[in-house]
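**Q** Here is a sequence together with a model predicted from it:
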Amino acid sequence: MKKIAFSLAVSLALSLPLAAQKAPATPPGMTFATNWLATQLITRRELLECLDLYSKAAAGGKTDPVTIWGPVKWLMPVQEAIKALPKGVRKQREFRVTNLAFPQNSLMVTIMAITGSEFVDGGEKFNLIYFISDAKQQVISVQLVQTNPKIVLWQPRPEGVREPYYNFIDDKWNGSTRQCVPFQTKTTSDGVTLIKTALLKLPNLPQPPTGAAPPPNFYAFIPYLESVHWYLPAPFAAKFQEIVEHNRKSGVP
């Protein structure tokens, strides 16, 4: 009788449509809703391609990172992370993430602004810091944004240009042929990757000769409209890889 009941349970589970089956498990530590994987497909192919590129670069690190950025630790309560910031910070806004490219019903973004001085990272000054937290209000990612950059530093130059998204948390992309999105990825510790993007205003300069290298610091001082440092830990990056795979298996090109 037990064998019959077991066989019936297995048959029933295998016969369930994919949409009715549970979403993949959340890695140890992070807490997401049981329905974190969106059933609605992402229709923006460029968004999927950009996330695939960046999350793939970050997904191979440790599954239990220690530090995300500066004083902010992996799975640190968001209120503790705020207290660890310099004096003069203020909450600018807070919102739930509804972008289909992110885990659903699970993430909150808290944006802090600093008055009188800025957060310094990699020699650059940023005026906003974003805490991305899970369903238990634990920080799982950090983003720094400079909305009016005077200088953007590359080491030594961007890896390339990847259009059109440059700020995934705010869902911002380049919509002009007179601008572009240079990028660079860098592993900052075993388990956390810096995804550096910027919105660059193309200068009115003659086209350089084929094969010619730009002059030193060329990329630092040309006009930028926004600079972004997104610190993406490997466990969170792995979830984006699952989202990309889910959409491609479902027919998104």
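**A** Here it is on my side, so go on. Because the structure is predicted, anything quoted here is derived from the model rather than measured.
**Q** use CA for all of it now, contacts and neighbours both
**A** OK.
**Q** since we're on the closest residue in space to residue 73 that isn't next to it in sequence, how many residues are nearby?
**A** Nearest non-adjacent residue to residue 73, counting by Cα to Cα, 6 or more residues apart in numbering: residue 67, 4.3 Å away. As a burial measure, residue 67 scores 18 neighbours (other Cα atoms under 10 Å).
**Q** do the one 5 residues further on as well
**A** By the measure other Cα under 10 Å, the count of residues near residue 72 is 22.
**Q** now it, nearest residue through space, not along the chain?
**A** Here the residue nearest residue 72, using Cα to Cα, 6+ apart, is residue 81, at 5.7 Å.
**Q** And for residue 111?
**A** Residue 111's closest residue in space is residue 130 (Cα to Cα, 6+ apart), at 4.5 Å.
**Q** quick one: the one you found from residue 119, how far?
**A** Residue 130 sits 12 Å away from residue 119, going by Cα to Cα, to the nearest Å.
**Q** another structure for you, compare them:
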Amino acid sequence: MSITKMDLKKLAGQAGQYLTRAVQYTEEKLGNAERTEFDGHYETLVKQSDAAKLWTEKLVAGAQSVVIPNPGNRVEDLLFEKLEKRRPNRLSNMEHLGLDMVQAGNEFGQGTAYGAALLKVGGAEQRVGLAERDFVGSAVTDFMEPLQKFLDTEIKTIARERRLLDNKRLDLDAAKGRLRKARNLDSQQAAEADLRICQAEFDRQTEITKLLLEGVRSTQNTHLKHLQAFVAAQAAYHQTAHLAMMELKTELDRKLCSNP
């Protein structure tokens, strides 16, 4: 693959730009160069965006540890997502317990009090375990995945545009420095032209970044709906579990009373 003169010129230009930015950044850190400060509105938007990123990450991680407490299962789910396959619909621990109870009940015999009770309890545990699995699926689909998508799309896009804005700001301040150092009319005119271009690019990138940052606040309404879905799924699970256990307890108490 041949490299044309145009390619070499482009590469040289990019290398020169990176060097100029590095020099400007270093000079600013050393206190030897002035820097353009972002306006207060932009800084406020940045703080709000950073807070949204931080707390959304914490919410996703916290929900994940509650919904999928087994770290091995979390890793397995992540691998399935990377391979663009559906996450495994594995049995819950409660369902496994219910199955063991049913098998034990069959082994001891339905005709025995203990065997019959194990069958009853095992069936109830399986129903509760299934409800738990439904809750996990809803929590992942309706709460965790949308919030993670927000982190993977909007937040990553904002981070990229903020880095680009920082680079445009370095270019602008470097251009201001060249204008201050210009010693003759030709170099001054060239520096002024360069400064106008850098200022326009900086202003344009500032507006683009601000628009993206302002969009973060509007996502809270969407996230509120996801939170409501999470609560509804959790409430449905606990209601199912409560009813199943109360019915089971009533039935077992009645059997114990009739078979002292």
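**A** Looks like it arrived, so ask away. Because the structure is a prediction, the values reported are computed rather than measured.
**Q** what's the TM-score for these two chains?
**A** The TM-score (TM-score structural alignment, normalised by the length of structure 1) is 0.22; 94 aligned residues with a Cα RMSD of 5.9 Å.
**Q** Give me the next element, helix or strand, following the helix or strand hosting the residue nearest to residue 111 of structure 1.
**A** Using DSSP states H and E, residue 130 of structure 1 sits in strand 128-133. Next helix or strand after strand 128-133 of structure 1 toward the C-terminus (DSSP H and E): strand 139-146.
**Q** Quick one: neighbours of residue 67 of structure 2, just the number.
**A** 18.
**Q** meant to ask about residue 249 of structure 1
**A** Other residues close to residue 249 of structure 1 by other Cα under 10 Å number 10.
**Q** And for residue 71 of structure 2?
**A** For residue 71 of structure 2, using other Cα under 10 Å, the count is 11.
**Q** how close does it sit to residue 27 of structure 2?
**A** Residue 71 of structure 2 is 46 Å from residue 27 of structure 2, by Cα to Cα.
**Q** and what of residue 224 of structure 2?
**A** 45 Å.
**Q** Residue 42 of structure 2 too?
**A** 24 Å.
**Q** Comparing these two, which shows the higher neighbour count?
**A** residue 42 (17 against 14).
**Q** contacting residues around that one?
**A** Taking Cα atoms under 8 Å, 6 or more residues apart in numbering as the criterion, residue 42 of structure 2 is in contact with residue 210.
**Q** For structure 2, which residue occupies the most central location?
**A** residue 148 (3.0 Å; Cα atoms, centre = their mean).
**Q** still on that earlier bit, could you check which of residue 130 and residue 119 of structure 1 has the larger neighbour count?
**A** Using other Cα under 10 Å as the criterion, residue 130 of structure 1 and residue 119 rank with residue 130 on top: 22 against 18.
**Q** quick one: contacts for the more buried one?
**A** 109-112, 142-144.
**Q** Save these as JSON lines, and put in neighbour count and distance to residue 218 of structure 1 too.
**A** What follows is the contacts of residue 130 of structure 1, written out as JSON lines (neighbours: other Cα atoms under 10 Å; distance: Cα to Cα, whole Å):
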{"residue": "109", "neighbour count": "23", "distance to residue 218 of structure 1": "34"}
{"residue": "110", "neighbour count": "20", "distance to residue 218 of structure 1": "34"}
{"residue": "111", "neighbour count": "21", "distance to residue 218 of structure 1": "31"}
{"residue": "112", "neighbour count": "20", "distance to residue 218 of structure 1": "31"}
{"residue": "142", "neighbour count": "25", "distance to residue 218 of structure 1": "28"}
{"residue": "143", "neighbour count": "24", "distance to residue 218 of structure 1": "25"}
{"residue": "144", "neighbour count": "24", "distance to residue 218 of structure 1": "23"}
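**Q** from the residues you listed, which is closest to residue 72 of structure 1?
**A** Of all the contacts of residue 130 of structure 1, residue 142 has the smallest distance to residue 72 of structure 1: 8.3 Å, by Cα to Cα.
**Q** The closest one contacts residue 132, doesn't it?
**A** Yes. The pair residue 142 of structure 1 / residue 132 is scored as a contact, 6.1 Å apart, by Cα atoms under 8 Å.
**Q** Which residues in the helix or strand where the residue nearest to residue 72 of structure 1 lies does the neighbour count mark as buried?
**A** Taking DSSP H and E as the definition, residue 81 of structure 1 sits inside helix 78-83. Residues 78, 81-82 are the ones in helix 78-83 of structure 1 that count as buried (16 or more other Cα atoms under 10 Å).
**Q** counting contacts, what elements does the next helix-or-strand element following that helix pack onto?
**A** Elements were assigned by DSSP H and E; along the chain past helix 78-83 of structure 1, the next helix or strand is strand 89-96. For strand 89-96 of structure 1, the packing partners by 3 or more Cα pairs under 8 Å, 6 or more residues apart in numbering; DSSP states H and E come out as strand 108-114.
**Q** Contacts for the next helix or strand after the strand it packs on next, please.
**A** Following strand 108-114 of structure 1 in sequence order, the next helix or strand is strand 119-121 (DSSP H and E). Contacts to strand 119-121 of structure 1, defined as Cα under 8 Å, 6+ apart, come from residues 125-129.
**Q** Show me what the helix or strand harbouring residue 198 of structure 2 is packed up against.
**A** In this assignment (DSSP H and E), residue 198 of structure 2 forms part of helix 185-258. Judged by 3+ Cα pairs under 8 Å, 6+ apart, the packing partners of helix 185-258 of structure 2 are helix 40-67, helix 113-139, helix 145-150, helix 156-181.
**Q** mind listing what's buried in the helix or strand encompassing residue 8 of structure 2?
**A** Here residue 8 of structure 2 sits within helix 5-29, counting by DSSP H and E. Buried positions in helix 5-29 of structure 2, judged by neighbour count with 16+ other Cα under 10 Å: 20-21, 24-25.
**Q** And that helix, what does it pack against?
**A** Looks like helix 5-29 of structure 2 contacts helix 156-181 (3+ Cα pairs under 8 Å, 6+ apart).
**Q** Output the contacting helices and strands for the helix it packs on.
**A** helix 5-29, helix 185-258.
**Q** Tell me the spacing between residue 238 of structure 2 and residue 133 of structure 2.
**A** For residue 238 of structure 2 relative to residue 133 of structure 2 (Cα to Cα), the value is 12 Å.
**Q** quick one: which of those two has more around it?
**A** residue 133 (21 against 16).
**Q** how close does the more buried one get to residue 25 of structure 2?
**A** Residue 133 of structure 2 is 53 Å from residue 25 of structure 2, by Cα to Cα.
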